[in-house]
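Enquirer: coords below, sequence missing:
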């Protein structure tokens, strides 16, 4: 830099852009914040945009908030507690520090948009009433006593637009009452590896605003008792839903065709569906102690029921076990026929997320079977290497090459990590 120039002579936006490259380097962001006033604002923005709170650092962070304005830079707050099955702690003692500090945190963090709670059992709605700016709520590996408690929890966030429950258990309520005030109009609702009473939950949900405002939904996995209620929910959301991620599992049936009511889970009413993602049967077989049927029948049933003319993308997640089964099942041949049919001529991309070794022959066969789509540049293969994430969230795949290791598009087109 010429001697006559200084950092202050550069446009402010350019300086911010340079510091933005340190967004995942907290040590150097701290140094930048201490360098000069010009660096301070952008350094704090990146350093405190996402904050993770545990019992050991909660008090220290609260002390910082009392003496510094960094709270206004926090957009994502994540709390992590210990598991309640630890013998050295009493029942739910591990979350007492959360209930103690969250009310004060909510006052000091006025612009939090995402609140994520990990391993937090029996949440009390009163603990969260101060988070009026939260739009996205995430609960992971948590226990919610009953649907009424779940309902009260959602009602405590007036600005809520997205709710995600991953690895959670929601208990059954003898009677589900209507809350006052009503829950916010959700746009996204995700249930991933979670358990709840499907019938009473859906019956209650259909009386609430989210039933006709949902734009995105994840149901992974559905089991036989949940298929009919899930079908009622899909029918109710109708034209509002634009994105659906789904997987179905059921126990393996010996020497017989599994009695699974696929006809109750139709996509016929989703006339504005744009993105449809199918999870991996093998992923759930890997996670469940019982033997899971590896059939692709539900893929074909759901594809046949599609009526949306707005569909842009169809994606499939396939693991090693799936690849082994594909060569044995006639269901896959039916799927190939459907993808090549006039029903999906307006689809712009067919994605295959593959986590398996030695898949060259499978990909070659798939290209030959879908040669017309391949020639049109509509096939995309995403090879993933982190099997932990893909197995745990089989239907929650990234929607772009940015989050993947290697991406091979049809023919000569290639996209790699940004």
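Expert: Looks like it came in fine. Values in this document were obtained by computation on a predicted structure and should not be read as measured data.
Enquirer: rest of the way, CA atoms for contacts and neighbours
Expert: Noted.
Enquirer: hmm, who's touching stretch 9-20?
Expert: 7, 29, 39, 42, 43, 46 (Cα atoms under 8 Å, 6 or more residues apart in numbering).
Enquirer: Just the buried subset of the residues you listed, please.
Expert: 29, 39, 42, 43, 46 (16 or more other Cα atoms under 10 Å).
Enquirer: ok, which pair from the residues you listed is furthest apart?
Expert: Greatest spatial distance among these (Cα to Cα): 39 and 46, at 11.1 Å.
Enquirer: Using a markdown table, lay out the buried ones among the contacts of stretch 9-20 together with secondary structure and distance to residue 215.
Expert: As requested, these are exported to a markdown table (DSSP: H, G, I helix; E, B strand; the rest coil; distance: Cα to Cα, whole Å):
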| residue | secondary structure | distance to residue 215 |
| --- | --- | --- |
| 29 | helix | 37 |
| 39 | helix | 39 |
| 42 | helix | 33 |
| 43 | helix | 35 |
| 46 | helix | 30 |
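Enquirer: okay, these in CSV with distance to residue 80 next?
Expert: Shown next, in CSV, are the buried ones among the contacts of stretch 9-20 (distance: Cα to Cα, whole Å):
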residue, distance to residue 80
29, 24
39, 31
42, 27
43, 25
46, 21
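Enquirer: Of the residues you listed, which is the nearest to residue 347?
Expert: residue 46 (38.4 Å).
Enquirer: Cross-check the contact I'm expecting between the closest one and residue 25.
Expert: No: counting by Cα atoms under 8 Å, residue 46 sits too far from residue 25 to count as a contact (9.1 Å).
Enquirer: Can you lay out the contacts of stretch 9-20 as CSV showing distance to residue 337?
Expert: CSV is the format used below for the contacts of stretch 9-20 (distance: Cα to Cα, whole Å):
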residue, distance to residue 337
7, 62
29, 54
39, 58
42, 53
43, 54
46, 49
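Enquirer: and which of those residues is nearest residue 266?
Expert: Distance ranking of the contacts of stretch 9-20 against residue 266, using Cα to Cα, places residue 46 first at 44.4 Å.
Enquirer: Would you map the helices across the stretch 1-150 of the chain?
Expert: Along the stretch 1-150 of the chain, counting by DSSP state H, counting those that start in this stretch, helices occupy 12-20, 26-35, 37-47, 55-67, 96-108, 147-155.
Enquirer: next, the one to line up against it:
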């Protein structure tokens, strides 16, 4: 009887195709020993811990088969809000909130590179689990986390000495106290990408980054600002980010006179490596946004290839100086500019049609359209 022999490369290719099908991967892992490594890689490549029950169960698995820990490269940790709401009934179903990570758990995960922590209150008992320093993690995301103090967040940050990518949204602390750089040594920074989303005390956080010179090697920056104070603080950070290549700036601002102006200190001119600039803003009733043209006039002209402008329009389309944008983005100045991608989203109560808004804006930006730069959508 002829025995069918499938090349190992074909087996690996087939199992890779099933990367998002846990049920099939489990069957593959039981088929033969040669299929087990590839199946395990996808089954355990990313692990989600969402309750105390799942955390303890995962720890038992690693304790019995520590070789699995070396496969895991992405770890998502979150506390089940549902568990807190449902109480004892939730605990019986294994969705109790996460309150403690076994002390040895992280030592069993030597190759985790991507770590996401969501909806977690970093109490002292939980926070101390990170204090040993995790050199493998290069990408950290915090969403909806709460710290006793900003100093506690800083301690967590310093637990990842090889961190390259940091993303923060809805992360808060009870107290803004922390040790200043003169009180603690400043480590070598590897940070290349920084995303500051909604729900952050941006001014306080950015002041610390500036004090630490933590952003001197940034190539990617995304920031959501909700006040003049946020933008002013961000200006100081940008002066240290001379190697910036990609910048995303969102400003949902308000002013007493409804005129939103860019602080004089805010400029991208020294970011001579900048290639992509994304600007997002809402236009509220009776607002004027001269900050948009001010920002474009302070953008570097050397290498900038793409500008994306997304406008959510509740007020007048005239709130932005479209003619000014045309003058600023003259091809004689921005010789490397390949694309101005403009997206305008109309709120239902605005009282005008997308066609009318598009026609008006295209009239102002006609010179850019003739040069083949403008790409525009109005919804």
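Expert: Thanks, I have it. Not measured: the values here are computed from a predicted model.
Enquirer: Work out the TM-score between the chains.
Expert: With the length set by TM-score structural alignment, normalised by the length of structure 2, the two chains reach a TM-score of 0.81; 360 aligned residues with a Cα RMSD of 3.4 Å.
Enquirer: Surely residue 382 of structure 1 is within a strand?
Expert: Yes: assessed with DSSP: H, G, I helix; E, B strand; the rest coil, residue 382 of structure 1 lies in a strand.
Enquirer: helix, strand or coil for residue 301 of structure 1?
Expert: helix.
Enquirer: now swap in residue 281 of structure 2 and tell me
Expert: strand.
Enquirer: Give me the distance between residue 171 of structure 2 and residue 177 of structure 2.
Expert: 15 Å (Cα to Cα, to the nearest Å).
Enquirer: Over to residue 327 of structure 2?
Expert: For residue 327 of structure 2, the distance to residue 177 of structure 2 equals 46 Å [Cα to Cα].
Enquirer: Looking at the two, which has the bigger crowd around it?
Expert: Counted by other Cα atoms under 10 Å, residue 327 of structure 2 and residue 177 do not tie: residue 327 has more neighbours, with 16 against 13.
Enquirer: Within the helices and strands, which one has the residue of structure 1 sitting at the aligned position of residue 310 of structure 2?
Expert: Under the alignment by TM-score structural alignment, residue 310 of structure 2 pairs with residue 317 in structure 1. For residue 317 of structure 1, the enclosing helix or strand under DSSP states H and E is strand 313-319.
Enquirer: Tell me who's in contact with residue 55 of structure 1.
Expert: Residue 55 of structure 1 neighbours (Cα under 8 Å, 6+ apart): 80, 81, 97, 98.
Enquirer: Quick one: residues contacting the last one.
Expert: Counting by Cα under 8 Å, 6+ apart, residue 98 of structure 1 makes contact with 55, 79.
Enquirer: ok, now the first one?
Expert: Residue 80 of structure 1 makes contact with 52, 53, 54, 55, 117, 118, 119, 120 under the criterion Cα under 8 Å, 6+ apart.
Enquirer: burial of residue 40 of structure 1, as a residue count?
Expert: 16.
Enquirer: actually residue 256 of structure 1, not the one I typed
Expert: 7.
Enquirer: That one: what secondary structure?
Expert: coil.
Enquirer: same question, the one 10 residues further on
Expert: With three-state DSSP as the basis, the three-state label of residue 266 of structure 1 is coil.
Enquirer: need the contact list for the closest residue to it other than its chain neighbours.
Expert: Nearest in space to residue 266 of structure 1, with sequence neighbours left out and distances taken as Cα to Cα, 6 or more residues apart in numbering, is residue 305 at 5.6 Å. Residue 305 of structure 1 makes contacts with 266, 267, 268, as judged by Cα under 8 Å, 6+ apart.
Enquirer: so how far is residue 274 of structure 2 from the equivalent of residue 305 of structure 1 over in structure 2?
Expert: If you follow residue 305 of structure 1 across to structure 2 using TM-score structural alignment, you land on residue 298. Computed as Cα to Cα, the residue 298 of structure 2 to residue 274 of structure 2 distance reads 12 Å.
Enquirer: list the contacts for the aligned residue in structure 2 for residue 43 of structure 1?
Expert: In structure 2, residue 43 of structure 1 lines up with residue 39, judged by TM-score structural alignment. For residue 39 of structure 2, the contacting residues are 15, 25, 26, 28, 29, by Cα under 8 Å, 6+ apart.
Enquirer: Among these, list the two that are farthest apart in space.
Expert: The most widely separated members of the contacts of residue 39 of structure 2, counting by Cα to Cα, are 15 and 26 (10.5 Å).
Enquirer: of these two, who's got more company?
Expert: Neighbour count, other Cα under 10 Å: between residue 15 of structure 2 and residue 26, residue 15 has more, with 22 against 15.
Enquirer: Need the counterpart of that one in structure 1.
Expert: Using TM-score structural alignment, residue 15 of structure 2 lines up with residue 19 in structure 1.
Enquirer: which ones are touching residue 189 of structure 2?
Expert: Residue 189 of structure 2 neighbours (Cα under 8 Å, 6+ apart): 161, 162, 163, 213, 214, 215, 216, 217.
Enquirer: Residue 155 of structure 2: which of those residues is nearest?
Expert: residue 161 (11.0 Å).
Enquirer: how about the closest one, what's its partner in structure 1?
Expert: Match for residue 161 of structure 2 (TM-score structural alignment): residue 158.
Enquirer: Just give me the neighbour total for that match.
Expert: Neighbours of residue 158 of structure 1 (other Cα under 10 Å): 19.
Enquirer: Look up how far residue 201 of structure 1 lies from it.
Expert: From residue 158 of structure 1 to residue 201 of structure 1 the distance is 21 Å (Cα to Cα).
Enquirer: One more: residue 303 of structure 1?
Expert: 26 Å.
Enquirer: now do residue 52 of structure 1
Expert: Taken as Cα to Cα, the span from residue 52 of structure 1 to residue 201 of structure 1 is 31 Å.
Enquirer: Which of these two has more residues huddled nearby?
Expert: Applying other Cα under 10 Å to residue 52 of structure 1 and residue 201 shows that residue 201 carries more neighbours, namely 20 against 15.
Enquirer: what's near enough to touch that one?
Expert: Per Cα under 8 Å, 6+ apart, neighbours of residue 201 of structure 1: residue 147.
Enquirer: Pretty sure residue 120 of structure 2 sits against residue 144.
Expert: Yes: with contact defined as Cα under 8 Å, residue 120 of structure 2 reaches residue 144; the gap is 6.8 Å.
Enquirer: neighbour-wise, which of the two wins?
Expert: residue 120 (22 against 17).
Enquirer: What's residue 227 of structure 2 aligned with over in structure 1?
Expert: With TM-score structural alignment as the criterion, residue 227 of structure 2 matches residue 223.
Enquirer: And for residue 331 of structure 2, the neighbour number?
Expert: 17.
Enquirer: and if you look at residue 333 of structure 2?
Expert: Residues lying near residue 333 of structure 2 (other Cα under 10 Å) number 13.
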